[in-house]
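Student: Attaching a predicted model along with its sequence, questions to come.
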Amino acid sequence: MKSRYLAGYSLAVMGAGFLVMLFLPQNSWVKLLLGGFEAGLVGGFADWFAVTALFRHPMGIPIPHTSLLLKNRNKIVNSLISALETELLNKESITSRLRQMKLFQSVSTGLFKLIRRKEVRMKLLSSLEQAVRELPLEKAAPHIRDMVLRYIHSRNITELLNRAVKETEAHQLDEKVLDYGLLYAAEWVNNPDNEMMLGKLAHAKLDELQLGGMKGFAVQAMLGFMNEEKLGAILKKLILSALLEVANPESPYRERVVTGIRERLAQVADSPETESRVKGWLDD
């Protein structure tokens, strides 16, 4: 049974009970029931009138101050919209509520906990690898190439090269490349086969020298007791000593080498020939 019918039936029962109690012999029990039915009848009628007056005129009679919602519909709607805009949907209110919710902190914490799990990381990397493998690189490569070419041709190549040189110097990439080269050279010299090769090469070149007089005699005498193995060991020590000197951050020789590298890079970046070569390489 719907609530509106239940309320109507209840009001009818209160009214019928009140009328019946009026015609019964009056005693304490009848008066008590009469008061109860009377209170229920008055309260129910008041509630019905109050609720009905909000939406329409009770029994169709245009009583003043009734049908309040219909008469003030526009004012109520505008008030609700204004309240939503000023209290709920403005930037400050949304920001405040998001901060209270700590949504992003919760999400980031949850993601961090997931990523910390090895199986999740493995699955993520596997999915990413599969997605990269399925990319149509053959079709995308020409478009990427054309986009890069258009960007570079629209810019000043010399300016881009100079900026690259400045970034290289700012991040000390030139020194890092130099240190890598020094380390590789030291490893190469320490190789026994390369040491022997240096000794053979030095011995052969000294033997080819055409020096007369005391110089020639001294060289031939040295070659007499200095075999290829000994020459290789001496050259190895000399080269390693020079490499360590250049690798020393406080060495003046290192400063000269780094300065020379940077000057050469600047010359290459400013050269019109370099710009034409870069453009030709890009066009090819």
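Tutor: Looks like it came in fine.
Student: C-alpha from now on. contacts and neighbour counts both.
Tutor: Will do.
Student: Quickly find the element holding the residue nearest the centre of the chain.
Tutor: Compute the mean C-alpha point of the chain, and by C-alpha atoms, centre = their mean the closest residue is Ser108, 11.8 Å away. Assigned by DSSP states H and E, Ser108 belongs to helix 103-116.
Student: One more: Gly216?
Tutor: Here Gly216 is assigned to helix 213-225, by DSSP H and E.
Student: where does the following helix or strand past that helix sit relative to the chain's centre, distance-wise?
Tutor: As assigned by DSSP H and E, the chain's next helix or strand after helix 213-225 is helix 228-247. Offset of helix 228-247 from its chain centre (C-alpha atoms, centre = their mean, to the nearest Å): 49 Å.
Student: same deal with stretch 213-229?
Tutor: Centroid displacement of stretch 213-229 relative to its chain, using C-alpha atoms, centre = their mean, is 68 Å.
Student: ok, second structure coming up, stack it against the first:
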Amino acid sequence: MTPPTSYASDIAMKEMQLRRYKRYALSLLLLMAATFIGMHYVPEKGPILSLIMSASEAGIVGGLADWFAVTALFRHPMGIPIPHTALIPNNKDRIGNSIGTFIEQHFLNPEEVVTRLNKANIAGRVGAWLSKPENADLISQYILAATPHMVRSLNDDEIRQTVTRVAKTELQNLKVAPFLGDILSVLLKHEQQKDLFSKAVGYVRQALVDHRYRIIEIVEKKSYWWVPASVDKKVAEAILEGALEFVDDLQNEDSEAYQKFDQAVADLIYKLQTSDSFKAQIETFKEKVIEDESASLLLGQIWDRLRDHIISQTEMPSDTLRSTIASGIAGFGQKMQHDPELEARINERLEALVLQVAVPWRRQIGAFIADVVRGWDAKTITNRIELTVGRDLQYVRINGTLVGALVGAIVHCVSTYLLP
């Protein structure tokens, strides 16, 4: 993709174009002068040559008049301080005030702003731009690159306090007993409690196996001194084997222990949903936990873990994360395009934002523009305006020369052939 033209190269190009068109206008004026002078050396002038001489004479007058008018805008013609010349440098403060007032009254007028925003349909245009995959991917790259710096710039202490405060408020408003009852009901409905119970029992069994020798050692220490070590070891192994058999029996859905567990879960759900005294006990326990300092520290650590996770994921993002963010941006752009209600809401928010930010400050914005122009020196503002409109003004000179020649030819014909 071709890189954008720099400001310096753009200025250089405009200066070159201005010089070229000045040469065009001057060349045409010199052509008229040469023609007029050349006609004086023709001894016998017929009707055609007389017409050409009159046309060139008028062309010189028209070209010089427009050269004077154009030059007078920016500087004194030929350096002579003629009154009412060098209009722009001599009136730059008034020009700045006029520009600022014009923008304040016409561009930042509330009715004008609303009308322009309604016609622009910014939400629709932004949606169309975001829906393109390459644009969505570009935005996702910017988001991923900026996120670590933004997260690191946040005040961790303030965030921790905010997280803790919000979490405590939500916990205080949460009725824990019915909430737990609903969760357990869902688990029981889908028989998820069986998986939880089976995993818990499996952890217990694995712990017994992993700490087999430690259990035997504990039994030997607790035994009487007069009991032989070999007997203690056999007793410990028997106890361990019995425990393993009991745990294995718990995983059998037909076992009595398993049935009691199911019944215990059902009884707990019933108490959580119906028993006022049990609910009160849980709420009291909840309040004690919330007021405990260790709970505040634990809640504050939520932000630390979340911050570290966000930074690690965005500093070296995976392709999946990139594509997920880009797809989300593109999907949002498509929704902005095809959802009239969403599009209208976004446009309304943008309109309200502009009216709240730009319009109340329109007088200050106009004054700022006037101050900027006032701060420019006369040469700077003259050069900037001339580079902007100078090429068109050279067309004025060219047209003045040509129109003058045409008018001169017409006047010659009228005076020669129509007037007595």
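Tutor: Cool, the structure landed. A quick note: this is a predicted structure, and the numbers were derived from the prediction, not measured.
Student: on that earlier part again, which residues touch the residue nearest to the centre of the first structure?
Tutor: Not one residue lies near Ser108 of the first structure by C-alpha atoms under 8 Å, 6 or more residues apart in numbering.
Student: and the gap between it and Leu282 of the first structure?
Tutor: In this view, Ser108 of the first structure and Leu282 of the first structure are 43 Å apart by C-alpha to C-alpha, to the nearest Å.
Student: Kindly report the same for Leu41 of the first structure.
Tutor: 96 Å.
Student: again with Met14 of the first structure
Tutor: According to C-alpha to C-alpha, Met14 of the first structure and Leu282 of the first structure sit 97 Å apart.
Student: how about the helices of the stretch 51-200 of the first structure, start to end?
Tutor: 68-71, 73-83, 91-101, 103-116, 118-133, 137-154, 157-170, 173-190, 192-208 (DSSP state H, counting those that start in this stretch).
Student: Which elements pack onto the third one?
Tutor: Other elements packing on helix 91-101 of the first structure under the criterion 3 or more C-alpha pairs under 8 Å, 6 or more residues apart in numbering; DSSP states H and E are absent; no helix or strand qualifies.
Student: got the angle between it and helix 103-116?
Tutor: 40 degrees (axes from the mean of the first three to the mean of the last three C-alpha atoms, to 10 degrees).
Student: Check the fifth one too.
Tutor: Inter-element angle recorded for helix 118-133 of the first structure and helix 103-116: 90 degrees (by the same axes, to 10 degrees).
Student: Identify all contacting residues around helix 118-133 of the first structure.
Tutor: Helix 118-133 of the first structure is contacted from outside by Leu114, Ile115, using C-alpha under 8 Å, 6+ apart.
Student: Buried ones in that helix, by neighbour count?
Tutor: Across helix 118-133 of the first structure, burial judged by 16 or more other C-alpha atoms under 10 Å covers no residue at all.
Student: Leaving out sequence neighbours, find the closest residue to Lys230 of the first structure.
Tutor: Distances taken as C-alpha to C-alpha, 6 or more residues apart in numbering place Gly199 nearest to Lys230 of the first structure, at 7.1 Å, with adjacent residues excluded.
Student: for Lys31 of the first structure, same thing?
Tutor: Nearest residue to Lys31 of the first structure in three dimensions, chain neighbours excluded: Met21, at 7.8 Å (C-alpha to C-alpha, 6+ apart).
Student: in which helix or strand would I find that neighbour?
Tutor: helix 3-23.
Student: what residue of the second structure takes the place of Phe37 of the first structure?
Tutor: Here Phe37 of the first structure is matched to Ser56 in the second structure, going by TM-score structural alignment.
Student: Relative to Leu26 of the second structure, how far out is the spatially closest residue to that match that is not a sequence neighbour?
Tutor: Setting aside the residues directly before and after it, Ser56 of the second structure is nearest to Met32 in space (C-alpha to C-alpha, 6+ apart), at 4.8 Å. For Met32 of the second structure, the distance to Leu26 of the second structure (C-alpha to C-alpha) stands at 10 Å.
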